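In: Structure here, sequence nowhere to be found:
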């Protein structure tokens, strides 16, 4: 009887492994399907964008404007372009989440195969934490990719459209009619300058080397001064005279939280004023708060695929990895306050 039960157990273990493998395969296939859909959204968006740009150029030349303006009959195309961008973002997020889940299943199955046991709660938490670290890196890369698309890439795209406009204007011009090319060339130069400024900002954002050399406060002061010079946002910084030395990861976390908060205040909240406060609490922790006067939102209704949602999630995960915590207070029309608490490291 005991032999029969042992054989039955082995059979159930085999069935469990088979079920996990099948689930891995099914979810991976779903992830690939979503990935193809993401690519289709992006390709369709590129076609719509090209059609919209052609209409804008043609309309501008027909009406004799000195630069490219939006054609009245492109409203639907612009709305379609925005919907395709949003759909591509949602699909991309879903694809990433599906493959993250496949990774967790795969690690669990391999442990089951080698040790004969599935991960317990602590081991599962460790797997989830490792996955979260990788996911946070990927989220940040995707955020920068989107910023580059909306910033310098858009500036360069506008410059290309402007050059096409100038080329056609020159070809259509004659000796009796002034060619509106010089005005457009000036606009193109301005667009390229904006793109160059954005690229320089991205380089600093990607690798804030000042943290190691000059510490957290000096780096934040420099970053906020740079932010003020390139964006129409009034940013105030209030800090203590001396901040005890944090670990490198803690300083990087504080910098990234401020960076992400300012980004959200500018792009999503449409704030005009932001206050950044750094303080020491009870000699045991440092607090960093970022408060804006933007339009606010309902924190409970923000998900990872909504605009700004992945950034908030990334801030919380970063803080947890260095023993800290992030809280978000906001409501529609009342602005937003991001609060970071980090434990001080005592020697």
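Out: In hand now; what should we look at? Just so it is clear, the model here is predicted, and its values are computed rather than measured.

In: alpha carbons only for contacts and neighbour counts from here, please
Out: Fine.

In: Geometric centre of this structure: which residue is closest?
Out: Most central residue of the chain, judged by C-alpha distance to the mean C-alpha position with Cα atoms, centre = their mean, is residue 143 at 2.3 Å.

In: Which element, helix or strand, includes it?
Out: helix 121-150 (DSSP states H and E).

In: Report the angle between the following helix or strand past that helix and helix 121-150.
Out: Next helix or strand after helix 121-150 toward the C-terminus (DSSP H and E): helix 152-172. Angle, helix 152-172 to helix 121-150, by axes from the mean of the first three to the mean of the last three Cα atoms, to 10 degrees: 20 degrees.

In: so what does the helix or strand following helix 152-172 touch, helix or strand wise?
Out: Going down the chain from helix 152-172, the next helix or strand is helix 181-206, by DSSP H and E. Applying 3 or more Cα pairs under 8 Å, 6 or more residues apart in numbering; DSSP states H and E, one finds that helix 181-206 contacts helix 152-172.

In: The helix it packs on: which residues count as buried?
Out: Using 16 or more other Cα atoms under 10 Å as the test for burial, helix 152-172 gives 152-159, 161-163, 165-166, 169.

In: Report the separation between the residue nearest to the centre of the chain and residue 260.
Out: Using Cα to Cα, to the nearest Å, residue 143 is found at 10 Å from residue 260.

In: got the angle between the longest helix along the chain and helix 152-172?
Out: The residue-count maximum for a helix in the chain (DSSP state H) belongs to helix 2-63. Put simply, helix 2-63 runs at 30 degrees to helix 152-172, going by the same axes, to 10 degrees.

In: which residues sit against the helix or strand hosting residue 260?
Out: In this structure, residue 260 sits in helix 248-267 according to DSSP H and E. Helix 248-267 has contacts (Cα atoms under 8 Å, 6 or more residues apart in numbering) with 205, 211-212, 215-216, 220, 233, 271-272, 274, 276, 288, 290, 292, 294, 308, 311-312, 315, 318-319, 322, 338, 340, 342.

In: Kindly confirm my reading that residue 277 forms part of a strand.
Out: Yes: assessed with DSSP: H, G, I helix; E, B strand; the rest coil, residue 277 lies in a strand.

In: Share the number of residues neighbouring the residue nearest to it when sequence neighbours are not counted, please.
Out: Nearest residue to residue 277, sequence neighbours excluded (Cα to Cα, 6 or more residues apart in numbering): residue 238, at 4.8 Å. When neighbours are counted by other Cα atoms under 10 Å, residue 238 registers 13.

In: ok, structure two:
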């Protein structure tokens, strides 16, 4: 039984999908007005926790208590009826309704003493404007078409809907990234106001500056398991990052902390740039002298942002290098220990099979050995994905041939491969990056292209660059290709490829072909000498 002053209690909360525990044995309490921060990497169980607390899913095991009573949250409507409001990462709004109707959906304000239950539009408009102003949004958002809203505007409408009648617990599952920097600060102010009104808030965010700014306690999740539950004032960002990444190695922790801190600075600088540009436009004709000063300041800020972008790129390059090294070590351990042990057991079972006279036992041993062989085959595929052994032994050309052959066998899509015989060996980081780029490119073709044929070529140019071309005869993309839009829509295939190309100081073009399908044209400066030299 939870304490009398405990608003929310979670006991051994567990959610299992098949054999995978997305969340395991989580227990904590939440006091009235307390702000709890939830942090962790992707796959740590954060969103699973929010789905369980909001009634989207039911736990496999465990209990949830609210105000001293056990509750079963079978649906979001049940959670709302108990005073639990939720804003998810990707909020859903009714596009056939107006913005005002979305904000007050199911909570309309009725006119007093009306013959029929009629909504009090004037009072609803006033409350909605107050909320939008508190979130830094313009009043005219109320009159916008719901179907035409941007991702940021949809998030603001969802936040307003949860805040219009906040109940007792407000769950915010990473709502900040889609908001501008100014509106992020506004939302943090709203969270503090709710806390002052004894409304508890559970906030998930990847920005530790936000977490440390408003929370009373922090819950750290790692691979579905709670690893730390501490008071915010009694811990540090470095300690939290060590728990998030599961390591206290300086080489792993320092770049992550540096990226967290500088991402926050970059947001501030971007907001300053936006404000400076607005001021510049407004005063361009009236104050010529001030304009020159603003232009100079804008130039300095752009240069500072460029330096920061280069530093962030270097940090990302180090993180990718460390990740590849860890994948290589894991593949080696799997091959040298687990696979070899399994093969040894299989050999022992084979000897036992030869010594066994009884037919049923021999058949059972044969089944066990077949199972072990299948596991060994799967583990070898895992090792190959973690670190293609062909790259280390024979170089990029051989690894690409093996990748193209295996991919073609698995998908049934024909691959026409053309590799420059004079390609030679490249530095390990370049070979690995080009291999990952082609892995992701072929993966995109399999998922989205509906193609029957792929052409893949690697060649050197007279200026010593490496040119990679990947094209298919699939359905292509009808609308103009915009990587920024893909990133906002969380289509990370082409975005991830472009980031790797950028880290190699290369260029990438995505062309729509006249006969259908897409072509990736990538050119990467190479460190080896020109063919003509």
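Out: Sure thing, it's come through. Quantities reported herein were computed from a predicted structural model and do not represent experimental measurements.

In: ok, back up a step: which neighbours do residue 143 and residue 260 of structure 1 have in common?
Out: Shared contacts of residue 143 of structure 1 and residue 260, defined by Cα under 8 Å, 6+ apart, are found at residue 311.

In: Identify the residue of structure 1 aligned to residue 523 of structure 2.
Out: Counting by TM-score structural alignment, residue 523 of structure 2 corresponds to residue 341 in structure 1.

In: From residue 153 of structure 1, how far off is its match?
Out: Counting by Cα to Cα, the gap from residue 341 of structure 1 to residue 153 of structure 1 is 35 Å.

In: now residue 329 of structure 1
Out: Per Cα to Cα, residue 329 of structure 1 is found 33 Å from residue 153 of structure 1.

In: what span of structure 1 lines up against the helix or strand harbouring residue 80 of structure 2?
Out: If you go by DSSP H and E, residue 80 of structure 2 is part of helix 76-81. Taking TM-score structural alignment as the measure, structure 1 aligns no residues with helix 76-81 of structure 2.

In: which position in structure 2 aligns with residue 219 of structure 1?
Out: Residue 219 of structure 1 maps onto residue 399 in structure 2, by TM-score structural alignment.

In: so what's that match up against?
Out: By Cα under 8 Å, 6+ apart, the contact list for residue 399 of structure 2 reads 388-391, 435.

In: Need the max-distance pair from the residues you listed.
Out: 389 and 435 (11.9 Å; Cα to Cα).

In: Give me the more crowded residue out of the two.
Out: The residue with more neighbours, out of residue 389 of structure 2 and residue 435, is residue 435; 19 against 16, by other Cα under 10 Å.

In: Aligned counterpart of the more buried one in structure 1, please.
Out: Counting by TM-score structural alignment, residue 435 of structure 2 lines up with residue 255 in structure 1.

In: now its match: how far from residue 195 of structure 1?
Out: Residue 255 of structure 1 is 24 Å from residue 195 of structure 1, by Cα to Cα.

In: try residue 152 of structure 1
Out: Counting by Cα to Cα, the gap from residue 152 of structure 1 to residue 195 of structure 1 is 4 Å.

In: Check whether residue 415 of structure 2 really touches residue 470, as I assumed.
Out: No: using Cα atoms under 8 Å as the test, residue 415 of structure 2 is too far from residue 470 to be in contact (10.1 Å).

In: Neighbour count for these two, which is higher?
Out: Each of residue 415 of structure 2 and residue 470 has its neighbours counted (other Cα under 10 Å); residue 470 has more, 21 against 18.

In: In structure 1, what residue corresponds to that one?
Out: Aligned counterpart of residue 470 of structure 2 in structure 1: residue 290 (TM-score structural alignment).

In: what kind of secondary structure is that match in?
Out: Residue 290 of structure 1, by the three-state scheme (three-state DSSP), is strand.

In: ok now do it, which residues does it touch?
Out: Residue 290 of structure 1 neighbours (Cα under 8 Å, 6+ apart): 258, 261-262, 274-277, 337-339.

In: what does residue 448 of structure 2 give?
Out: Contacts of residue 448 of structure 2 by Cα under 8 Å, 6+ apart: none found.

In: Need the counterpart of it in structure 1.
Out: Residue 448 of structure 2 maps onto residue 268 in structure 1, with residues paired by TM-score structural alignment.

In: now its match: how far from residue 306 of structure 1?
Out: Relative to residue 306 of structure 1, residue 268 of structure 1 is positioned 11 Å away (Cα to Cα).

In: isn't there a helix covering the match of residue 523 of structure 2?
Out: No: applying three-state DSSP, one finds residue 341 of structure 1 to be strand, outside a helix.

In: For the closest residue to it other than its chain neighbours, what is the enclosing helix or strand?
Out: Distances taken as Cα to Cα, 6+ apart place residue 287 nearest to residue 341 of structure 1, at 4.6 Å, with adjacent residues excluded. Applying DSSP H and E as the criterion places residue 287 of structure 1 in strand 285-292.

In: Now that strand on structure 2. Mean distance?
Out: Strand 285-292 of structure 1: mean distance to aligned residues in structure 2 after superposition is 0.8 Å, counting by mean Cα distance after the TM-score superposition for structure 1.

In: next SSE after that strand?
Out: That would be, after strand 285-292 of structure 1 and using DSSP H and E, helix 309-321.

In: If you count neighbours, what's buried in that next one?
Out: Going by neighbour count (16+ other Cα under 10 Å), the buried part of helix 309-321 of structure 1 is 310-319.
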